[in-house]
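1. Pasted the sequence and its predicted model underneath.
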Amino acid sequence: MMKFYEEMLLIRRFEEKAGQLYGLGLIGGFCHLYIGQEAVVTGLQSAIEPGKDSVITSYRDHGHMLACGIDPKIVMAELTGRASGISKGKGGSMHMFSVEHGFYGGHGIVGAQVSLGTGLAFAHKYKEDGGVCLAYFGDGASNQGQVYESFNMAELWQLPVIFVIENNQYAMGTSVNRSSSEDQLYRRGESFRIPGMQVDGMDVLAVRGAVEEALKDVRGGGGPVLMELKTYRYRGHSMSDPAKYRSRDEVQEVREKSDPIERLKAMLLKQGVTEEELKALDKAVRKTVMDAADFAEESPEPEASELYTDVLVEQY
């Protein structure tokens, strides 16, 4: 539980700092923050096997990289477009990538990663390496046609993939209830015979327990599983979104009643962990994030010649 608390806190503090750096003009392009959704990726990533399983997600990807165990310094350096970034400063916020950590992006095209994740699952089955792919996407992407083509192939070929819908209630600025005729998204796989489960994505322990069951089925050869994680983002869709489609009271109510970090903190205090211990942990996490920001700001930008590298892989 302490590990989960630390990881969620790291993602929260990292994203808060990213928001500040964006405001200062140190992060270019788009920037989508993960604040509020930390329990989803923390719970899921804690259950998979690094070096064996694969992960792919959308453009809201900073938290996923941190949960994959990637150094916050090189994630922040990538956000700020520096040569020391995980993608040499060429991926930025939305297109980070690390094969070494089994992380296959960061994808800016809505729903594209679902088809690619299905391909990763096919590779796991073809190689017989025992790996499972976690393919994350949002409630908005769940209405994309390629998602259902992927569902069909995944079930037809019994691929080892867990489709993870991070339902944060709003596709950009549109409520899921207004954009989806079936808003119980865990049912979306039923016509393909893909079992679905709906999980409280604001409770890291519930997420961990649910994904353990899903992994057991998938690793046992049962084919794909669809998980809908009911979560919530506190910030706008991106840094340019004023989020006028919902009230401040709505956001505040979720913060007060369901915040994943505060919920786990309350459990830890009941287990005998002291406020002083948690404050010390928060202080250490803040230092990690500050060090990452300093590292990013001090790192050089890529050389112009880097435009022509990593474009084509030639195999002989």
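-> It's in.
2. all contacts plus neighbour counts: C-alpha atoms, from now on.
-> Noted.
3. how close does the most centrally placed residue in the chain get to Tyr316?
-> Residue closest to the mean C-alpha point of the chain, counted by Cα atoms, centre = their mean, is His64 at 3.9 Å. His64 sits 34 Å away from Tyr316, taking Cα to Cα, to the nearest Å as the criterion.
4. In contact with Ala39: list those residues for me.
-> Applying Cα atoms under 8 Å, 6 or more residues apart in numbering to Ala39 gives the contacts 8, 201-204, 207, 260-261.
5. any chance of the residues you listed in JSON lines, plus distance to Ile194, neighbour count and secondary structure?
-> Listed next are the contacts of Ala39 as JSON lines, based on distance: Cα to Cα, whole Å; neighbours: other Cα atoms under 10 Å; DSSP: H, G, I helix; E, B strand; the rest coil:
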{"residue": "Met8", "distance to Ile194": "30", "neighbour count": "28", "secondary structure": "helix"}
{"residue": "Gly201", "distance to Ile194": "20", "neighbour count": "27", "secondary structure": "coil"}
{"residue": "Met202", "distance to Ile194": "24", "neighbour count": "25", "secondary structure": "coil"}
{"residue": "Asp203", "distance to Ile194": "24", "neighbour count": "23", "secondary structure": "coil"}
{"residue": "Val204", "distance to Ile194": "24", "neighbour count": "27", "secondary structure": "helix"}
{"residue": "Val207", "distance to Ile194": "19", "neighbour count": "25", "secondary structure": "helix"}
{"residue": "Pro260", "distance to Ile194": "28", "neighbour count": "25", "secondary structure": "helix"}
{"residue": "Ile261", "distance to Ile194": "32", "neighbour count": "23", "secondary structure": "helix"}
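6. second one coming, line it up with the first:
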Amino acid sequence: MLAAAVSRVVASVTQKPASRVLVASCNYSNDTTLEIKKCDLYRLEEGPPVTTVLTRDDGLKYYKMMQTVRRMELKADQLYKQKFIRGFCHLCDGQEACCVGLEAGINPTDHVITSYRAHGLCYTRGIPVRAILAELMGRRGGCAKGKGGSMHMYSKYFYGGNGIVGAQGPLGAGIALACKYKENKEVCLTLYGDGAANQGQISEAFNMAALWKLPCIFICENNLYGMGTAVERAAASTDYYKRGHFIPGLRVDGMDVLCVREATKFAADYCRSGKGPIVMELQTYRYHGHSMSDPGVSYRSREEIQNVRSKNDPIMLLRNRMVNSKLASVEEFKEIDVEVKKEIEDATQFAMTDPEPPLEEIGHHIYSDNSPFEVRGTSQWIKYKSIS
């Protein structure tokens, strides 16, 4: 009787590990060829391919990156409501295929500048989650030393989010001008929203970029709502990829990371060849409202949001494709989800316990490379030292 009981206990303990071994021993394909949606073209004879090769390693990497951005944004939402994050905060959950696909289509030394909805691009450009969350909470370990907050994060080759609507348009053209001047074959991705597309400075940037044939990819993230206004109510023409008039354009499925990747590769090659700028419209969707003060349900229905979640979610689409193509198993994705959740929780603990920057450092990092100099405070008698 005792022997039988022991055998039952041993069997129950070893059952789960045995199933994991079985999953790990399954043979998966190393790559597969997948169809992607054809891009709409403007002033272009040819566009990105309609098929692409997805490797198992790349697919798992893209999934983990998108899941990390999603979890990070949901954590930011929670921290804001708990008053750990103050000020402005614009979340991009739902738009993960845009930032991950764009990064997959360019080189690490290419340049990116975007709007205030910047957290996802911060991560894909190489800023760790802990540095992003710390910056959101105004802590010393943040990527901008706690001084920038949600809208002003920076790293090498990433020129941050910008609080002024559309200001990144001419700035991006300026970065592209530097690339052309240096003849380094680098390109600049300049992102803005459908609301900012109506700003005059975007058209001015188009003009200068076309006139000087700058290697600039202008990217409109069309998430259908500029603040609380549907695109049809704000724009006489919602074909944002045609807004460059004299600049060629692409309209891309922004919910498919592979479609975004291939379109970005095409656009980058176009710019590197010296043909000048190109406009990309990414058709995407955000689940949260415009900002934390916007519940996001007064100008659209909950059913609309749920419909996108259930049928066109970028993370779900990639996972289903990989499972159906025998590139990975459902169990593997669950393990990645657990790993990502732990990373977010660890980053949150770091950010919450990290100290705020001291007042003496308020004048630091005014310039990236400059000899120390004195900065006047709120009165001429208060002096701070600026250190690069």
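-> Good, I have the coordinates. Everything numeric in this text was worked out from a predicted model, so none of it was measured.
7. tm score of chain vs chain?
-> After superposition, the two chains reach a TM-score of 0.96 (TM-score structural alignment, normalised by the length of the first structure), with 311 aligned residues with a Cα RMSD of 1.1 Å.
8. that older thread, out of the contacts of Ala39 of the first structure, which is nearest to Arg246 of the first structure?
-> Comparing the contacts of Ala39 of the first structure against Arg246 of the first structure with Cα to Cα picks out Met202 as the nearest, at 19.1 Å.
9. Tell me which residue of the second structure lines up with Gln158 of the first structure.
-> Under the alignment (TM-score structural alignment), Gln158 of the first structure pairs with Lys213 in the second structure.
10. Quick one: classify its match as helix, strand or coil.
-> Secondary structure state of Lys213 of the second structure, per DSSP: H, G, I helix; E, B strand; the rest coil, is coil.
11. For burial, what's the neighbour tally of it?
-> With neighbours defined by other Cα atoms under 10 Å, the count for Lys213 of the second structure comes to 19.
12. what's the helix or strand for the residue nearest to Asp93 of the second structure when sequence neighbours are not counted?
-> Closest residue to Asp93 of the second structure apart from its sequence neighbours, by Cα to Cα, 6 or more residues apart in numbering: Arg70 at 5.3 Å. Arg70 of the second structure is part of helix 56-81 when elements are defined by DSSP states H and E.
13. Average offset of the following helix or strand past that helix relative to the first structure?
-> Using DSSP H and E, the helix or strand that follows helix 56-81 of the second structure in sequence is helix 96-104. In this overlay with the first structure, the average offset of helix 96-104 of the second structure from its partner residues is 0.6 Å by mean Cα distance after the TM-score superposition for the first structure.
14. Give the aligned range of helix 96-104 of the second structure in the first structure.
-> Taking TM-score structural alignment, helix 96-104 of the second structure hits residues 38-46 over in the first structure.
15. tell me the angle the helix holding Arg70 of the second structure makes with helix 96-104.
-> 130 degrees (axes from the mean of the first three to the mean of the last three Cα atoms, to 10 degrees).
16. still on that earlier bit, need the counterpart of the residue nearest to Asp93 of the second structure in the first structure.
-> Looks like Arg70 of the second structure aligns to Arg12 there (TM-score structural alignment).
17. surely that match meets Thr42?
-> No: counting by Cα atoms under 8 Å, Thr42 is not a contact partner of Arg12 of the first structure; they are 11.4 Å apart.
18. Show me which of these two is the more surrounded one.
-> For Arg12 of the first structure versus Thr42, neighbours defined as other Cα under 10 Å are more numerous around Thr42 (26 against 22).
19. Now do that one against Met94 of the first structure, distance only.
-> For Thr42 of the first structure, the distance to Met94 of the first structure - Cα to Cα - is 19 Å.
20. Ser142 of the first structure too?
-> Ser142 of the first structure is 19 Å from Met94 of the first structure, by Cα to Cα.
21. Kindly report the same for Val114 of the first structure.
-> As judged by Cα to Cα, Val114 of the first structure and Met94 of the first structure stand 16 Å apart.
22. One more: His107 of the first structure?
-> Counting by Cα to Cα, the gap from His107 of the first structure to Met94 of the first structure is 6 Å.
23. Overlap in contacts, these two.
-> Residues within reach of His107 of the first structure and of Met94 at once, by Cα under 8 Å, 6+ apart, are 58-59.
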